[in-house]
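J.: 3D, please:
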Amino acid sequence: MHDTGPAPGPDKRALRRALLAARGRLTADDVREAGRALARRALELPELAGARTVAAYVSVGAEPGTHALLDALHARGVRVLLPALMPDNDLDWGLYGGEGSLARVRHGGGRMELFEPAEPLLGQDAVTGADAVLLPGLAVDRLGLRLGRGGGSYDRVLARLERADAHPALVVLLYDPEVVERLPAEPHDRPVRAAVTPSAVHRFG
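T.: Prediction:
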């Protein structure tokens, strides 16, 4: 799952290009191996160990793989919520019940293909009941500020959580080089609690 949408400012645009280019150089084996390591690290998080409901996403392309993590959470009996992208770039949510519960959905006139939960969907506010939210991203800095793809889908999710006075653990899943010293910040940015990479867990604030 990833954000899509309007163009960001020039600094973020350049950063996104560089980070996406680095991901583009990864092989399928690199992505699979990183996904397995990422799952092992994430499953050790106290925030996930005690969680009854986790909002996550299905990775696509060279994104850090989430498939092994989704299956492990589901096997634990965790209620796993997955996003479905709406025409306005907001997110609805459905339940993960294993690989067979996913539908292949094309967006953007067929240019982008995502794996999304099958119907019935639970509504945009379903995420407010999550104990932890696993976020996609391209980078995070030492303050816990996350750089997304720029579409604003997850900015809306975070704003919805804030309006509902919901405080799940926010965790971003990344590759090791994507934990950086400093990212450009905007007033609406909300820091994450932790970043999980294949080799480490980074905690913030």
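J.: C-alpha from now on. contacts and neighbour counts both.
T.: Fine.
J.: And stretch 127-136, end to end?
T.: 15 Å (C-alpha to C-alpha, to the nearest Å).
J.: ok, residues contacting that stretch?
T.: Residues from elsewhere that reach stretch 127-136 (C-alpha atoms under 8 Å, 6 or more residues apart in numbering): 1-2, 47-48, 51-57, 81, 93, 148, 154, 157, 160-161, 164, 166-174.
J.: one more, for comparison:
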Amino acid sequence: MRSELLAARALLSADDRVTAASALAVRALEMPEMSGADTVAAYVSVGREPGTRALLDALRARGVRVLLPVLMHDNDLDWAAYEGEHRLARAARGLLEPAGDRLGTGAVLDARVVLVPGLAVDRRGMRLGRGGGSYDRVLARLAAAGASPVLAVLLYDGEVITRVPVERHDRPVDAAVTPGGVHRFDGAAG
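T.: Predicted coordinates for the structure are as follows:
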């Protein structure tokens, strides 16, 4: 399933990706949870992922503290504040990461909204990631701490599908944001 979804993304033109990124930012910013958020955990899109730069800059312009992940050697995620595109550095696996001070793996607990990457989500809110497990750790950390930020996956239209494979450790997200709109889920993984 991952290879099929990645192949579909590879067919998107540069213009399609730019248009989708703009619409995605608008849709995400329309979420009521975003209007009251003082801290949002997000990520910098790379490759053919749905674009996040416009959203990151819009959040920062609103005075929102934006946390971005920093991939550690064990695939867990540390966090640092987004200080603008000029403060992003190329890191392992082609990722772009903030160059600022590291805040620790628990910094994500301060976020009111956590935006996560994915390849697809199903109608139960179960997310299909790339398989590295980094965000599975983040979601488990949030649950273990009793934190309840809104969890939203950023996707292209057509990536909200009927069913994705689920493993025991997988946790549902609350919403999927696509260029076409926000899809809400009840979190029932059954």
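J.: hmm, back to that, from the contacts of stretch 127-136 of the first structure, which land in helices?
T.: Using DSSP state H, Glu47, Leu48, Tyr154, Val157, Arg160, Leu161 are the members of those that sit in helices.
J.: Which residue of the second structure is paired with the second one in the alignment?
T.: Put plainly, it is Leu48 of the first structure. Under the alignment (TM-score structural alignment), Leu48 of the first structure maps onto Met34 of the second structure.
J.: Please list all residues in contact with its match.
T.: Contacts of Met34 of the second structure by C-alpha under 8 Å, 6+ apart are Ala28, Val113.
J.: what do you get for the one 5 residues further on?
T.: With C-alpha under 8 Å, 6+ apart as the criterion, the residues that contact Thr39 of the second structure are Val64, Arg65, Val66, Leu67, Asp110, Ala111, Arg112, Val113.
J.: how much space between it and Asn75 of the second structure?
T.: For Thr39 of the second structure, the distance to Asn75 of the second structure (C-alpha to C-alpha) stands at 23 Å.
J.: go on, Val26 of the second structure?
T.: 31 Å.
J.: out of the two, which sits in the more crowded spot?
T.: More crowded of Val26 of the second structure and Asn75, by other C-alpha atoms under 10 Å: Val26, with 19 against 13.
J.: which SS class is the more buried one?
T.: helix (DSSP: H, G, I helix; E, B strand; the rest coil).
J.: For the first structure, just list every one of the strands.
T.: 53-55, 79-85, 91-95, 102-107, 112-117, 132-135, 139-141, 146-147, 169-173, 179-180, 194-197, 200-203 (DSSP state E).
J.: Now the last one: buried residues?
T.: Of the residues in strand 200-203 of the first structure, those buried by neighbour count under the rule 16 or more other C-alpha atoms under 10 Å are Val201, His202.
J.: Tally up the residues packed near the aligned partner of Ala185 of the first structure in the second structure, please.
T.: In the second structure, the residue matched to Ala185 of the first structure (TM-score structural alignment) is Val166. Close neighbours of Val166 of the second structure, defined as other C-alpha under 10 Å, add up to 13.
J.: Quick check: the nearest residue to Val166 of the second structure once chain neighbours are set aside vs Ala175 of the second structure, distance?
T.: Excluding the flanking residues, the one nearest Val166 of the second structure by C-alpha to C-alpha, 6 or more residues apart in numbering is Met126, at 7.2 Å. As for Met126 of the second structure, its distance to Ala175 of the second structure is 10 Å (criterion: C-alpha to C-alpha).
J.: quick one: contacts for Val171 of the first structure?
T.: With contact taken as C-alpha under 8 Å, 6+ apart, Val171 of the first structure is in contact with Ala132, Val133, Leu134, Leu135, Val192, Arg193, Ala194, Ala195, Val196.
J.: Map it across to the second structure for me.
T.: With TM-score structural alignment as the criterion, Val171 of the first structure lines up with Ala152 in the second structure.
J.: Then Ala21 of the first structure?
T.: Superposed on the second structure with TM-score structural alignment, Ala21 of the first structure falls opposite Ala7.
J.: follow-up on the earlier one: what separates the match of Ala185 of the first structure from Val173 of the second structure, distance-wise?
T.: The value you get for Val166 of the second structure to Val173 of the second structure, if C-alpha to C-alpha is used, is 13 Å.
J.: can you check Ala145 of the second structure too?
T.: Counting by C-alpha to C-alpha, the gap from Ala145 of the second structure to Val173 of the second structure is 16 Å.
J.: And Val46 of the second structure, by the same measure?
T.: With C-alpha to C-alpha as the criterion, Val46 of the second structure and Val173 of the second structure are 21 Å apart.
J.: So for these two, which sits in the more crowded spot?
T.: The residue with more neighbours, out of Val46 of the second structure and Val173, is Val173; 26 against 13, by other C-alpha under 10 Å.
J.: I figured the more buried one hits Phe185, correct?
T.: Yes. Val173 of the second structure is within contact range of Phe185, at 7.3 Å (criterion: C-alpha atoms under 8 Å).
J.: List of residues touching stretch 5-21 of the second structure?
T.: Arg48, Glu49, Pro50, Gly51, Thr52, Arg53, Ala54, Leu119, Ala120, Tyr156, Glu159, Pro179.
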